[in-house]
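K.L.:
no sequence on this one, just coordinates:
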């Protein structure tokens, strides 16, 4: 089976927003409330404020590395060797790499490279194809699958001159908010190795946070760029739908495309330049162009409080209220806001659409492996989602219709607002094992629902959204702030991100596990 064929109903590479919904409740058609609502901002909690952390001497992001290579100050091969050494220094502690392709990287670095990131080392998330490397999607049933060609997105990175050192870890099919696949074992958070790095781009975020590479490929169908960016203290932009390549040429289009490709980065400018390098020419949007820090002041809707039966962690509350105050201090108008939407209806629809994708993935893995859908080839979490979908397949046409109509509803939220500000997750990173895919299904669901509370509406709406690493908990865990706009607001979010990065730099903060 080709890489093009190994796609779920909505595309792999993402973890959805989920509510407090047990498998039993789902089978009965139940759902819970979307955790995006408003509450009055409170006084800033200084315990969540990070120290100002400008980049230390010698720190280089991808743009700087590419410039040094172009100027002859270093070489692509030297940068690849240095990154390999950094990977070896920390990999035993974080387990962020599924497949090392160091020899291929050395050969690529010794060849002719061109593009804006010529010679810069990175990693490709193990949900898309990079020619010559395995694509396992975190799944034991796909053992032996090696990509013959690049995916449409990976081809853009190769043309940009990026050198891949291997495939970064992801949960099976990107279906959960922790990166603990049975096929590879848990990936650990460099800030505290007893904690998860988030998912599904957990390996990518851990490798970037630990300083192995300045950026890494990531994807997001319900929060999978923003969640690990938040828990690992890096920057993560989820592009608008159709801004960057995702679907393979000739592949059947899903009913609703919720997943997007991009990256997690240390610097905002790397994210901007990677975005520009991968843009779809002549698409539905004008080219991103040059980006400068924001100058106009915004009206920001502040919605920190979960209302779906979950509790916002006190550290996350203090952090997001502090970010709201930072925005006020920068001259923006911050407005209390309540999302005017039917949270239970949206959540039920999103979860069932996501579960249908898990069911399709299970069928594809069975066809590839020649084995029946079973725990021999798929994790209990994936099987639980697939069974959930099977109980309500007759509802799928109506679910798809509702989700397709949600984009217009979402964009109506911005009447009188420019941006929404929310947490990314309901708490800092939780413990390794709490969301393990072979743990009791309902127990894992409870943990997931408490943790992932804000991200999926932007995927359904195709809207731009980003996690910005502006806060750390008193115990030293990163807590991202999520800023979300309309579909096509990528430029506005990048401008705001540059302003926030200048106001509260983060590049100099170092986790407990670092190769720098």
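P.N.:
Structure received. Owing to the predicted nature of the structure, the values given are computational and were not obtained by experimental measurement.
K.L.:
only C-alpha atoms from now on, for both contacts and neighbour counts.
P.N.:
OK.
K.L.:
number of residues surrounding the nearest residue to residue 100 once chain neighbours are set aside?
P.N.:
In space, and not counting its chain neighbours, residue 100 is closest to residue 166: 4.5 Å by CA to CA, 6 or more residues apart in numbering. Burial of residue 166 is recorded as 24 neighbouring residues (other CA atoms under 10 Å).
K.L.:
residues touching residue 166, list them.
P.N.:
Residues in contact with residue 166 (CA atoms under 8 Å, 6 or more residues apart in numbering) are 97-102, 122-124, 133.
K.L.:
what segments of the stretch 301-450 of the chain are strands?
P.N.:
Per DSSP state E, counting those that start in this stretch, the stretch 301-450 of the chain carries strands over the ranges 333-336, 419-423.
K.L.:
which one, of the ones you listed, ends up nearest to residue 172?
P.N.:
strand 419-423 (25.4 Å; CA to CA).
K.L.:
buried sites along the closest one?
P.N.:
For strand 419-423, the neighbour count (16 or more other CA atoms under 10 Å) marks 419-423 as buried.
K.L.:
pasting the second one now:
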């Protein structure tokens, strides 16, 4: 396969605009939403054979809501991830273990998503049940990275990331149970904010877990698109237990105490990623912020506990699949990662009470970090996006888990504790792949993260795949 950049940017109604710019054109009457949909459908066809990001389509009848008509993002085409229900389309969750049937109703988050004015064209591919950090499958073709198609786009929102990075749409739904907004953002050169737990309506799957680690959001090419989405979503639902977010429109003026973390207790960061994080720290210092080394109170025990909880989720899926998903569900069709996680959990079942107790305590430990720091700067991932196959579910389970732990060494903390984190495209590897940095803040402080993201974007605009 040719390994050149694969994108669909062209001189059509979508152009190179972000979602905010397209919505402004619609409001001004300079472009019609139907033109935007037609351009996105054409672009999807151009890259689908190479990147394979789309699970299901509704091109003939894009999904909009009455609440969304005239909304802040009215008319902008997008996609939902295929683990959230959209009435009339199946929710296959990336699995071959069952036959997905059309959903009878929208998920609560789908209604919130549509309330912003976005027009949904279909659903994006994800690895089985979103458990992997690469959008790869036991038998089907993988989703590929637009910057370098021989490599992973990240996961589990890899299909969404590929579509946005390739220019098919400017914004797409993603969700995050261990880094799945931030990981594909880092791999594909995008902005990905995992909000505070409870900022958006509760995710249908995450809300059923003993510890809700799943939050929804979006992947975008600009900070202002991410900010605009969250401001629009807040009009549909605002959590009164959190500070209001509103519309963030640019950098803040406050000089911040920024803690710098370069290595994880379980994985040494590769040199290229380390360089990008340290360069970002220097840029922040040049803006007047105080940057100092920081130590996080999460070590190897936290990682072991997270893997155990990961296994618990796989075990619940296998146990309840026939009842919750479809009578056609067969555990024998689950891929190697899901099966391995489930079996590991069964072998460690007696650890569960302690695992849950320690993971619940992590929220207070996370909050304590921000007595000394306003923001934590770290890598998103411990190394650059790997080639397709490195994280395949067909890799022997014990080796695959070790590879995943050496890769996803930073993001799960925010899922367990519920704290917000944002991935930003801060640099590039020698092989042209994007490298992201990660900013974390105290619960409810998304505004702080977005203001800092705006400042970094203004200081050094993100690379463009079509450049």
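P.N.:
Sure thing, it's come through. These numbers were taken from a predicted model, which means no experiment stands behind them.
K.L.:
on that earlier part again, got the contacts of residue 166 of structure 1 as TSV, with secondary structure and neighbour count columns?
P.N.:
Formatted as TSV, those follow (DSSP: H, G, I helix; E, B strand; the rest coil; neighbours: other CA atoms under 10 Å):
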residue	secondary structure	neighbour count
97	strand	25
98	strand	23
99	strand	19
100	strand	18
101	coil	17
102	helix	17
122	strand	27
123	strand	31
124	strand	28
133	coil	22
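K.L.:
now those in TSV, with distance to residue 483 of structure 1?
P.N.:
Output for the contacts of residue 166 of structure 1, formatted as TSV (distance: CA to CA, whole Å):
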residue	distance to residue 483 of structure 1
97	29
98	31
99	33
100	34
101	35
102	36
122	26
123	26
124	25
133	35
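K.L.:
is residue 237 of structure 1 in a helix, a strand, or coil?
P.N.:
strand (DSSP: H, G, I helix; E, B strand; the rest coil).
K.L.:
translate it into the numbering of structure 2.
P.N.:
Structural alignment (TM-score structural alignment) places residue 237 of structure 1 against residue 193 in structure 2.
K.L.:
give the aligned equivalent of residue 155 of structure 1 in structure 2.
P.N.:
Per TM-score structural alignment, residue 155 of structure 1 is aligned with residue 111.
K.L.:
how is its match assigned, secondary-structure-wise?
P.N.:
Applying three-state DSSP: residue 111 of structure 2 is helix.
K.L.:
check contacts around it.
P.N.:
Residues in contact with residue 111 of structure 2 (CA under 8 Å, 6+ apart) are residue 65.
K.L.:
that one and residue 66 of structure 2: what is the separation?
P.N.:
10 Å (CA to CA, to the nearest Å).
K.L.:
can you check residue 390 of structure 2 too?
P.N.:
44 Å.
K.L.:
higher neighbour count, those two?
P.N.:
residue 390 (17 against 10).
K.L.:
can you tell me what the more buried one aligns to in structure 1?
P.N.:
Using TM-score structural alignment, residue 390 of structure 2 lines up with residue 434 in structure 1.
K.L.:
count the neighbours of the corresponding residue of structure 2 for residue 444 of structure 1 for me.
P.N.:
In structure 2, residue 444 of structure 1 lines up with residue 400, judged by TM-score structural alignment. Neighbour count for residue 400 of structure 2, taken as other CA under 10 Å: 20.
K.L.:
now residue 400 of structure 2: how far from residue 420 of structure 2?
P.N.:
28 Å.
K.L.:
residue 137 of structure 2 belongs to a strand, doesn't it?
P.N.:
No - using three-state DSSP, the assignment for residue 137 of structure 2 is coil, not a strand.
K.L.:
please tell me how far it sits from residue 44 of structure 2.
P.N.:
Taking CA to CA, one finds residue 137 of structure 2 at 21 Å from residue 44 of structure 2.
K.L.:
before we move on, back to that, of all the strands of the stretch 301-450 of structure 1, which one is nearest residue 91 of structure 1?
P.N.:
Judging those by CA to CA, what sits closest to residue 91 of structure 1 is strand 419-423, at 29.4 Å.
K.L.:
next, the mean deviation of the closest one compared to structure 2.
P.N.:
Aligned to structure 2 and superposed, strand 419-423 of structure 1 gives a mean residue distance of 0.6 Å (mean CA distance after the TM-score superposition for structure 1).
K.L.:
list the helices and strands that strand packs on?
P.N.:
strand 299-302, helix 314-329, strand 478-484 (3 or more CA pairs under 8 Å, 6 or more residues apart in numbering; DSSP states H and E).
K.L.:
matching residues in structure 2 for that strand?
P.N.:
Counting by TM-score structural alignment, strand 419-423 of structure 1 sits on residues 375-379 of structure 2.
K.L.:
give me the neighbour count for residue 323 of structure 1.
P.N.:
26.
K.L.:
what lines up with it in structure 2?
P.N.:
Residue correspondence, TM-score structural alignment: residue 323 of structure 1 in this structure matches residue 280 in structure 2.
K.L.:
quick one, what contacts its match?
P.N.:
Residue 280 of structure 2 touches 426, 437, counting by CA under 8 Å, 6+ apart.
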